[in-house]
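Novice: Output the structure for:
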Amino acid sequence: MIDFARVHKELQECSKDVENSGIKVIPKRDNLACLIGTIPGPIGTPYEGGTFQIDITLPDGYPFEPPKMHFATKVWHPNVSSQSGAICLDILKDQWSPALTLKTALVSLQALLSAPQPDDPQDAVVAQQYLKDYQTFAGTARHWTETFAKALSLGVEESCLVLLQVQKLVEMGFLEVQVRSTLEAVGGDENLALEKLLSG
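Specialist: Okay, here's the model as predicted:
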C-alpha cells in the first residue's frame, strides 16, 4: 500500500521551498498516486528558462519502490527518450532508497539536465550527437526548450492545467505541436481548441 500520509508530507515539504528551488509537485486532480512535478531548467545549460513537467506515478510499494517518472515536456537530452520521455537514472531504478523523496528525485533530474551521462543513454541518437557535435546538440536542446518548455513557464498551477489539456487532446489523436499552437491561438479554451482541431 502507498503510504499516503508520507506522500502528503512530501507535498507539503515541496511547497514550503518552491520559492527557492522552483521545484513543485501537485496531485493530478484528487489522486495522490498520480502527480505532476515541475523543475526549472538549470542556469547555464541549453534548458535554462524552461519549465519541465514530469509525470509521476506512485507504485503500490512506495516509498519502498521508486516512483515511476517520465518527462511530459519534450526534452532533447541523452538520458531522456525524445519520443516517450522515459528517463535513464539509477535512483529511479535499482539505486532507489526509501530515504529518498519525490523532491530529491526531481532535484536529481534537474542535476541530470546539467550533467548528461551520454555513456549510459536512454536516447542513442541524442547521445551520439552530444558526443560528436556538441554545438548542434546544444542548439537543438535550446530549440526544444524554447518550443516545448517555455510555453509552460506560466504559473505552475496554470501550466499543469495546460499540460492536462494538451494530454487530453493528444489522447484524442491530435499531434502535440498542433494541439499546443491551437490552445495558444484560442487563449487556452479547451472546447474552442477541440472545435478548431476537428474543423481541421
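
Novice: contacts, neighbours, all on C-alpha from now
Specialist: Fine.

Novice: How is Gln12 classified with respect to secondary structure?
Specialist: What DSSP: H, G, I helix; E, B strand; the rest coil gives for Gln12 is helix.

Novice: Then Thr73?
Specialist: Once three-state DSSP is applied, Thr73 turns out coil.

Novice: what about it, neighbour count?
Specialist: 22 (other Cα atoms under 10 Å).

Novice: ditto for Thr147
Specialist: Neighbour tally, Thr147, other Cα under 10 Å: 17.

Novice: for the protein, what spans make up the helices?
Specialist: Along the chain, counting by DSSP state H, helices occupy 4-16, 18-21, 102-114, 124-132, 134-144, 156-171, 176-185, 190-199.

Novice: Of those, which is nearest His70?
Specialist: His70 sits nearest to helix 102-114 of all the helices of the chain, at 10.1 Å, using Cα to Cα.

Novice: re the thing from before, of the helices of the chain, give the one that comes closest to Val75.
Specialist: Val75 lies closest to helix 134-144 among the helices of the chain, at 6.2 Å (Cα to Cα).

Novice: for comparison, sequence B:
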Amino acid sequence: MCDIGRVQKELKEIEKDKASGVTVSIRDNNLQMLVGTVYGPKDTPYDGGIFTVDIQLPDSYPFVPPKMRFITKVWHPNISSANGAICLDILKDNWSPALTLKTAMLSLQALLACPEPKDPQDAVVAQQYLKDHKAYVATAKQWTADYANPNKKDEKVERLAEMGFDREAIKAALTACGGRSQHLGGALNQTLS
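Specialist: Sure thing, here's the model as predicted:
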C-alpha cells in the first residue's frame, strides 16, 4: 500500500519551497494521482516554459519509483516527443526510497538543462542534438513557445470562457485534471463548487 502519510508530507515540503521551480498537486482527489509542473531552466531552450508532468504513485511507493511522463510536448532527447515518456535513471533502476517527489521533479528540471543524447528516449531528437545543434535549439525553443508558454491563449480555456465559465476556475480545473479533457467536467464542477 502506498505510504499516504509520506506523500502528504512530501507535498507539504514542495508547497513550502516555492522558489524551487517545481510544484506537485493532487489530481482527482487521489493522493496517488498527481500533476506536477516544472519551470524551464534559465539559459536553455526551455527558459520561460512551464511543463506539466503526469505523476502516478504505485501502491508500493516509495519502494518503487513514481511513474512520470510529460503532458506538455517537449523537444528533448530524453523525452518522447510522441507520448512524453522520460528516460531518467532515477525513475527506473536507480530509484531509492530515500528519494522524494521533489527530488524526482528537480531531476526532471536538471534533465531539461543537461540532455543526455547518448541515452535517448527520442532517437530523432538525439540525432538532431548531436548533428545539428542549432536546429535542435531552434526546434526546442519553438516547441516551448508553442506548448509550454504560460502566456499563450489556450483554446480550451477560450472556448469554456465563451460559455460563461470563469477563466481562473477553468485554469484550476485544467491543472487539477492534468489537462485531460475527459476529466475536465468533474474538475471544473469541483473547482466551481
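
Novice: what about the helices of the first structure, which gets the closest to Tyr62 of the first structure?
Specialist: Checking these against Tyr62 of the first structure by Cα to Cα gives helix 4-16 as the closest, at 9.0 Å.

Novice: With the second structure overlaid, how far apart is that closest one on average?
Specialist: For helix 4-16 of the first structure, the mean deviation from the second structure after alignment is 0.2 Å (mean Cα distance after the TM-score superposition for the first structure).

Novice: what's the longest strand in the second structure?
Specialist: Using DSSP state E to define each element, the second structure has its longest strand at strand 30-39.

Novice: contacting residues for the closest residue to Asp54 of the second structure other than its chain neighbours?
Specialist: With sequence-adjacent residues excluded and distances taken as Cα to Cα, 6 or more residues apart in numbering, Asp54 of the second structure is closest to Val35, at 4.9 Å. By Cα atoms under 8 Å, 6 or more residues apart in numbering, the residues touching Val35 of the second structure are Val24, Ser25, Ile26, Arg27, Thr52, Val53, Asp54, Ile55, Thr175, Ala176, Cys177, Gly178.

Novice: and in the first structure, which of the residues you listed remain?
Specialist: Retained in the first structure (both residues aligned by TM-score structural alignment, their matches' Cα atoms under 8 Å) from these: Val24, Ser25, Ile26, Arg27, Thr52, Val53, Asp54, Ile55.

Novice: Give me the subset of those that lies in strands.
Specialist: Those of those lying in strands (DSSP E): Val24, Ser25, Ile26, Arg27, Thr52, Val53, Asp54, Ile55.

Novice: nearest spatial neighbour of the third one, skipping sequence neighbours?
Specialist: Here the nearest residue to Ile26 of the second structure in space, its sequence neighbours aside, is Leu34; by Cα to Cα, 6+ apart that works out to 4.6 Å.

Novice: quick one: the one you found and Ile55 touch, right?
Specialist: Yes - when contacts are counted by Cα atoms under 8 Å, Leu34 of the second structure is listed as touching Ile55 (4.9 Å).
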